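Enquirer: Need coordinates for the below:
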Amino acid sequence: MDTVSFRFDAHGGFAEVMGLAKLDDLGLELQFSTRDAVFGVVKTGQRSLRVPLEVLMSVRYRAGFLWLMPVIELRVNDLKVLDGLPESEEGRVRMRIKWRDRQDARDFVKELEMLRSHVRIQQLDRSLDRLSSQLPPRSSEAAPLPPAPPLAVPPTAPAATTPQPRPSQSES
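Expert: Presented below is the predicted three-dimensional model:
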């Protein structure tokens, strides 16, 4: 599933943000609009926000209270990415999902996690390549290793003597 609808309260409950979360090769795109929650009359225009997979720290699906209010929680490591999205001051967004869309939300989170892991592996590969290019080159004429010292053989124990039976008191 590459699209899921969401909503959440904003501005202390006086506004509601509704939108779509779309997943593509470039990352996550949040398309949303805000309307007042009291009368539903005042509505902002459609806005779009792109969240690159490199800055996405975690994405979680939670069933919510009594499994009736599913939520997708996004965390990013750069606050500028979520600039313009209400209720995202701490780099965290909790998007409520309709109950009937909960399976789509689970699939969306799995797919997003898979893409995020793939991007993270590519970042680690690039870092490893960069670090390995900074290592000094290996010389083909390396000095031979010194021979290993001989193993110490433990001294052999003296031959065990068989004990002689003691004379019993009745023989004396």
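
Enquirer: all contacts plus neighbour counts: C-alpha atoms, from now on.
Expert: Fine.

Enquirer: ok, and for the helix or strand hosting Val4, which residues are buried?
Expert: Following DSSP states H and E, one finds Val4 within strand 3-10. For strand 3-10, a neighbour-count test (16 or more other CA atoms under 10 Å) marks 3-10 as buried.

Enquirer: and if you look at stretch 22-36?
Expert: 22-23, 27-36.

Enquirer: how about this one, so we can line them up?
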Amino acid sequence: MRAVLQRVSEASCRVNGDVTGEIDHGFLVLLGIEDADTEEDLHWLAQKITSMRVFGDDNGLMNKALADVDGSILLISQFTLFAQTRKGNRPSFIRAARPEKAIPLYEKMIVTLESLTGKKIATGIFGADMKISLVNDGPVTIIMDTKDRENH
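Expert: Next up is the predicted model:
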């Protein structure tokens, strides 16, 4: 699994002009699911997202996690995070999980993040043409990949 985590002061998702999810301060998380991903990857990544200390403390240092600032999450599925661009100019998405595998893991990620944060997770619509608006705060953007963790 791959996640692009953006610290935002606001973010929203629209599908066909309708807002499907929006948050004030917190994280916009773009989530890519790969065919080889497991629930173990999901739990590790969810824990990392909710524990990431990138919010400013009283001294302006990035020492606070999402819960410390009462932040929210907007979770957006994004298979293009697994684009392979080595050959040619048209990306290949062969590593991205097919919907029959990706949708259950995406839905499980929503439930897991809700459990860890105690808050409803705002979302887009899996597979839809989504329009994402955000104000990146900082900017702070972190890329995480479950393949980078130890003992994987």
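
Enquirer: After superposition, what's the TM-score here?
Expert: In this superposition the chains share a TM-score of 0.30, using TM-score structural alignment, normalised by the length of structure 2; 80 aligned residues with a CA RMSD of 5.1 Å.

Enquirer: List just the nearest of the buried residues of stretch 22-36 of structure 1 to Val119 of structure 1.
Expert: In terms of CA to CA, no member of those lies closer to Val119 of structure 1 than Gly27, at 9.9 Å.

Enquirer: State which strand of structure 2 is the longest.
Expert: strand 130-145 (DSSP state E).

Enquirer: can you pull out the strands in structure 2?
Expert: 2-15, 18-23, 26-32, 55-56, 62-64, 72-77, 122-123, 130-145.

Enquirer: Which positions within the fifth one qualify as buried?
Expert: Read it as strand 62-64 of structure 2. Per 16+ other CA under 10 Å, strand 62-64 of structure 2 contains these buried residues: Lys64.

Enquirer: Output the contacting helices and strands for that strand.
Expert: strand 55-56 (3 or more CA pairs under 8 Å, 6 or more residues apart in numbering; DSSP states H and E).

Enquirer: Same list, the buried residues of stretch 22-36 of structure 1, but as CSV with distance to Ser127 of structure 1 please.
Expert: Shown next, in CSV, are the buried residues of stretch 22-36 of structure 1 (distance: CA to CA, whole Å):
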residue, distance to Ser127 of structure 1
Lys22, 29
Leu23, 26
Gly27, 21
Leu28, 24
Glu29, 27
Leu30, 29
Gln31, 33
Phe32, 35
Ser33, 39
Thr34, 40
Arg35, 44
Asp36, 46
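
Enquirer: Save those as CSV, and put in distance to His118 of structure 1 and secondary structure too.
Expert: Below are the buried residues of stretch 22-36 of structure 1 laid out as CSV (distance: CA to CA, whole Å; DSSP: H, G, I helix; E, B strand; the rest coil):
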residue, distance to His118 of structure 1, secondary structure
Lys22, 18, strand
Leu23, 14, strand
Gly27, 12, strand
Leu28, 14, strand
Glu29, 18, strand
Leu30, 21, strand
Gln31, 24, strand
Phe32, 27, strand
Ser33, 31, strand
Thr34, 33, strand
Arg35, 36, strand
Asp36, 39, strand
